[in-house]
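S.K.: build the 3D model from these lines:
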Amino acid sequence: MAASVVSRSSSSFDTFAYRSRPKVTIELAGQKDGLVNSYTTGDCIEGSVTVTAEHDTRFDEIEITFEGTSKTSVERATMPGRTGAYQTFLRLRQPLEPSAYPTPCVLEAGRAYEFPFTFVVPERLLPHACSHKKTNIHVERAHTLLPPSLGDPMLASNGKTLLDDLSPTMSCIAYLIHASVLRKPASATPAKSLASAGKKVRVIPMVDEEPPLNITDNEDGYCIRKEKNVKRGAMRSKLGRLVVKASQPKPVQLSPPDSATSDSVSSAATIHLRFDPVSDDEQPPRLGTVWSRLRVSTFYSAEPWGDFPSLVCPIVWAHMGRGSYTETVPLSTMCVALAQWTKHSPATSTTGSLGRCDSLQSTSSDESLAGPTACFAGGVYYTASVVVPITLPKSKAFVPTFHSCLVSRIYALDLTVSYHTPNANILTPSASLRVPIQLTCRPRAATLPKPTEVEITQQEVDAEFFTPRTVTSSTTVPESELFLVGRRQPQFQQPPEYSVIPAPNVPVLQTNMSPRV
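M.R.: Take a look at the predicted model:
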């Protein structure tokens, strides 16, 4: 009878406790009102979870996790509707000692229970986060790097100013701290969540520079070299042929989140031009204006990418459950009318090729210059170079270049050069290029390796450099030189973890060895 009363009381207690859910709040260290906490690789995410209940509530476990998720949505091409994918690529769990829980595990009414947590933003993901099939051996390394937060305007900056991160609504990468109050039933069914809460954080990981892309002149999606005929007018004779070429510039290094540095986020691209006239008397065209624009492309898919996405065949992707979204951001407009052409005759070009190169000039620097055109006959030609600064506007939020299983982000630089011919044209002729460019994120200054400092006293300096030394033919080292000899010889120090292992006894090599019996 008593057992039935206890059972009935316990059942009614559980029902009543389930109806009055506990309240879970998450507080982050350094949290400011109206701002979103931002982190990068190696940062510690510290805070606490506070649980309160209006009535006594039984529980079994408090689960605190740091999660990273990716979500995509793609319009179907064959039938109306959408398809998508959801992936939890990161899940770090905060271990809690049994002593952190009250005894018994009951949340008393009106009492606050605080559980601290600490997470470290990792540099890489575990291998099982990218277990799909791949057609490129380098995909797994790229997919196991931590992707940045993407697709949430509140997380594009510090949360105080809404900035556009140039991503579509069909893709989203989010990080959050999640806390749950779990109750495990008596049966083998999964644990039930009595209450839960989540707090979003912004993560911009540290990204190193990758090797430049190997792009040919006829590469689809990019154009690093272009040739055009230069005419006196629309219906007039040809003056010559113009070549415009540019290589992949150095990456733009983004500052880490909440960085106090005032350095401008910029890089530079160099446009090399060459003009091959039809005759030695023809002069090169006068340059006009250079426009630069940043092309931002986001790729998303309902299935994991087996290879790196490219800018080709975006229409075919709709039948494969994939999509892309591209926006163009204007960067700069600069007048280059004062740019000077350098004349090269066959004699100077021959002697110049035999001359010595600067020690700071790479042996492959000629590859970045605009080569001769197909109609070049070996006569006079002209060359010029224009340096285009690349500075990202502060009105947009940019993330580093990355590739993940479902979402990727790449950047390209559009460069357009206009020129003027001797006779005025209705439309100003121009030549356009599209070169790839990377966006990286440098680490915090506190995480950079510091050089080891060795303090040397003045006595050691005097003993090392100003003490007279005796030169003798004897093999015996004087006692006065023992200190100097010891200082000159490099000393090998074992790592601390190997200090407990005794050094092996090395046998002495004998000159006269008797045969073993």
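S.K.: going by C-alpha atoms from here, please, whenever you check contacts or count neighbours.
M.R.: Will do.
S.K.: which parts of the protein are helices?
M.R.: Under the criterion DSSP state H, the chain contains helices at 2-19, 139-143, 314-317, 346-354, 458-465, 479-488.
S.K.: deepest-packed of these, please.
M.R.: helix 139-143 (a mean of 19; mean count of other C-alpha atoms under 10 Å).
S.K.: which secondary structure elements does that helix sit against?
M.R.: strand 402-403 (3 or more C-alpha pairs under 8 Å, 6 or more residues apart in numbering; DSSP states H and E).
S.K.: what does the strand it packs on contact?
M.R.: Here strand 402-403 makes contact (C-alpha atoms under 8 Å, 6 or more residues apart in numbering) with Ala142, His143, Pro147, Pro148, Phe308, Ser408, Arg409, Ile410.
S.K.: mind redoing it with 7 Å?
M.R.: Ala142, His143, Pro147, Ser408, Arg409, Ile410 (C-alpha atoms under 7 Å, 6 or more residues apart in numbering).
S.K.: how far off centre is that strand?
M.R.: Relative to the centre of its chain, strand 402-403 is centred 8 Å away, using C-alpha atoms, centre = their mean, to the nearest Å.
S.K.: ok, stretch 331-342 next?
M.R.: Between the centre of stretch 331-342 and the centre of its chain there are 32 Å (C-alpha atoms, centre = their mean).
S.K.: so which bits of that stretch are buried?
M.R.: Leu331, Ser332, Val336, Trp341 (16 or more other C-alpha atoms under 10 Å).
S.K.: specify which member of those residues is nearest to Phe115.
M.R.: The closest of the buried residues of stretch 331-342 to Phe115 turns out to be Leu331 (C-alpha to C-alpha; 48.0 Å).
S.K.: tell me which residues touch the closest residue in space to that closest one that isn't next to it in sequence, please.
M.R.: In space, and not counting its chain neighbours, Leu331 is closest to Arg293: 5.0 Å by C-alpha to C-alpha, 6 or more residues apart in numbering. Residues in contact with Arg293 (C-alpha under 7 Å, 6+ apart) are Thr328, Val329, Pro330, Leu331, Leu413, Asp414, Leu415.
S.K.: right, and the fifth one touches Ser297 too?
M.R.: Okay, so that is Leu413. No - with contacts counted by C-alpha atoms under 7 Å, Leu413 stays clear of Ser297, the gap being 11.3 Å.
S.K.: here is a second sequence; please produce its structure as well for comparison:
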Amino acid sequence: MSSRSWSKGHASTAVESVQKHITPKVNMDICIDNHYQSKIYTTFSSVSGHVKVHASYDVPFDKVQILLLGTSRTRVDAINIPQATSHTFLKLLMPVPESHYPETRCFQAGTTYTIPFNFVIPQYLTLNACSHRIPNDALKDAHLRLPPSIGDWGKDDFTPHMSRITYSVRARIYQKDADGKSAKAVEASYDIKVIPIVAEDAPLNITEQDKLYIMSKRKTLRKSILSPKMGKLTVSANQPAPVMISSDGHSTTPTTAQVDLVFEPTSNESQPPKVVGITSKATAVTYYSAAGINQYPNLKDWARSYGADGRGAYSSSVALPTMPVENVSWKLHVTEQGRRDSGYGFELQSDSEHSASGRYSVDSRTRNSKTTPFSYAMQVQVPVQLPTDKKQFVPTFHSCISSRVYVLWMTVTLSALVGTSSVVTLGVPLQIGVGSRGGGRVDATGLPTFEAAMEDAALEVDAYLQPRTLCMPDIEFCSRLPGYSERIGSRAAQPV
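M.R.: Okay, the predicted model is just below:
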């Protein structure tokens, strides 16, 4: 497969001669209503406008075709020759009524013809968009989602030159060739930027085989190289809630990641280290392939599994604001072994219950134990705010030949009592989604979304199934009826 040269998508006119001795001069301009250069389209957005056709002399034609195309392109630098792949995942055809055609099927010289069009960005792709073999149904569903535009943004979007996803409105004029077949003669194209709505996905199940992420680390601490061990420190984190991009792509909602630290001292005199600070950065990883990808590329070992299969990966990072650790201290926890060894009367006494500098005394039965009956724990909340003013973030996606994922790297700096310091770095998945308009309650057409309708229905069902309480009413709401004795007495009192 030979390499191809790619150019930026802007309004241009490509003229091809159907017959070598005829070179028709036809100008085609694509005009999109209410469009501007930085405009971003999302799910259910309307892309409407018209195509202007102006010929310098009479040009006969067979038909006019207007399309909305979504195309993914990758280039892998192989050993012998670069492999360039193009995949058209979206193809919407706008029917052109016969009333907009000239009656003679000929564009008259000096006359400008206007052909309208109207497209709506779909929520999902058709099944034909992903035709290669995929053993995972979840990945198949991911491939049938609309991917965002990557590459050719005004700001850096972490995308290499080896991967591009573009959306364009194209107009084509077909003519009859010498054999009577319809062939493309003139084509014009105009690129637009698309960021589809992406809902929150379930957290990933990270295992030791997933080499991209480091969810936990265990480290032995010493005051110096020759000093005995102070204890073992375990630093771990879970996947934070996703960062949601606005539908216009200009702002993001912050999220928070939690870092858990557990220090297990080797002796009763060992004190936990001081957490000086936590620095973080976001890394965007773009995967690209010359053939269809049949598993999640960010899971398992991408380099080892597909190193010789015409595939590659590119990563780029951006630093996030540094967060000093304040108003957070170590907390003492008694282990189960400490409770068993010391019995019910075991107690830890401290000058400061939640301070790492407090001196703890233990029962004499556990003082000479090989393992200490207590440990220290700390939880640190790390805020995550992506710098949208400098970078263009697109949502996490997986398509047939391109994928984009994000990793949140957090580096914890620790300081021992004598001034030595050490660092521990974790890398957790960071999902980026796109929020819907109307706070997720309505779509672009103003109608309630499926999720909103189901939520309202659930509330109505819950209200209907609420348990009822039966009780005696208050005395003022009770009507007193005469009893049997009272009715007999009233009858006896009546005169005969």
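S.K.: TM-score them against each other, please.
M.R.: Aligned and superposed, the two chains score 0.76 in TM-score terms (TM-score structural alignment, normalised by the length of structure 2); 405 aligned residues with a C-alpha RMSD of 3.0 Å.
S.K.: for Val278 of structure 1, which of the helices of structure 1 is the nearest?
M.R.: That would be helix 346-354 among the helices of structure 1, by C-alpha to C-alpha, at 14.7 Å.
S.K.: I'd like the distance from that closest one to the chain centre, please.
M.R.: With C-alpha atoms, centre = their mean, you get 44 Å for helix 346-354 of structure 1.
S.K.: neighbouring contacts of that helix?
M.R.: Contacts of helix 346-354 of structure 1 (C-alpha under 7 Å, 6+ apart): Gly378, Gly379, Val380.
S.K.: can you count the residues close to the residue nearest to Val417 of structure 1 when sequence neighbours are not counted?
M.R.: Leaving aside its sequence neighbours, Val417 of structure 1 sits nearest to Val290 (C-alpha to C-alpha, 6+ apart; 4.6 Å). Using other C-alpha atoms under 10 Å, Val290 of structure 1 has 23 other residues around it.
S.K.: for Val290 of structure 1, give its distance to Cys335 of structure 1.
M.R.: Going from Val290 of structure 1 to Cys335 of structure 1 by C-alpha to C-alpha, to the nearest Å gives 6 Å.
S.K.: show me where the stretch 51-200 of structure 1 has strands.
M.R.: 57-58, 61-75, 82-93, 106-107, 113-120, 171-183, 192-203 (DSSP state E, counting those that start in this stretch).
S.K.: which of those sits closest to Leu163 of structure 1?
M.R.: Between Leu163 of structure 1 and those, the shortest separation by C-alpha to C-alpha is 13.3 Å, and it involves strand 192-203.
S.K.: start and end residues in structure 2 for that closest one, please.
M.R.: Per TM-score structural alignment, the counterpart of strand 192-203 of structure 1 in structure 2 is residues 183-194.
S.K.: ok, average deviation of the matching stretch from structure 1?
M.R.: The superposed stretch 183-194 of structure 2 is, by mean C-alpha distance after the TM-score superposition for structure 1, a mean 1.1 Å from where its aligned residues fall in structure 1.
S.K.: and stretch 44-63 of structure 2, how far from the chain's centre?
M.R.: 37 Å.
S.K.: how about that stretch, aligned to which bit of structure 1?
M.R.: The aligned range for stretch 44-63 of structure 2 is 42-61, by TM-score structural alignment.
S.K.: shared neighbours, Val290 and Cys335 of structure 1?
M.R.: With the criterion set as C-alpha under 7 Å, 6+ apart, the contacts of Val290 of structure 1 and Cys335 do not overlap.
S.K.: quote the end-to-end distance of stretch 192-207 of structure 2.
M.R.: Terminal-residue distance, stretch 192-207 of structure 2 (C-alpha to C-alpha): 39 Å.
S.K.: oh, that last question was meant for stretch 45-64 of structure 1, not what I typed.
M.R.: First-to-last residue span, stretch 45-64 of structure 1, C-alpha to C-alpha: 12 Å.
S.K.: so which residues make contact with stretch 188-202 of structure 1?
M.R.: 18, 21-26, 36-39, 149, 155, 175-185.
S.K.: before we move on, the earlier item: between Leu413 and Ser297 of structure 1, tell me which one has more neighbours.
M.R.: Between Leu413 of structure 1 and Ser297, Leu413 has the larger neighbour count (other C-alpha under 10 Å), namely 24 against 20.
S.K.: show me the contacts for the more buried one.
M.R.: Taking C-alpha under 7 Å, 6+ apart, we find Leu413 of structure 1 in contact with Ser292, Arg293, Leu294, Arg295, Arg434, Val435, Pro436, Ile437.
S.K.: and what of Val262 of structure 2?
M.R.: Val262 of structure 2 sits next to Leu233, Thr234, Val235, Tyr376, Ala377, Met378 when contact means C-alpha under 7 Å, 6+ apart.
S.K.: please name the nearest non-neighbouring residue to whichever residue in structure 1 pairs up with it.
M.R.: By TM-score structural alignment, Val262 of structure 2 lines up with Arg274 in structure 1. Excluding the flanking residues, the one nearest Arg274 of structure 1 by C-alpha to C-alpha, 6+ apart is Thr383, at 4.4 Å.
S.K.: ditto for Tyr18 of structure 1
M.R.: Leu194 (6.7 Å).
S.K.: same check, this time on Gly47 of structure 1
M.R.: What sits nearest to Gly47 of structure 1 in space, not counting adjacent residues and going by C-alpha to C-alpha, 6+ apart, is Leu28, at 4.1 Å.
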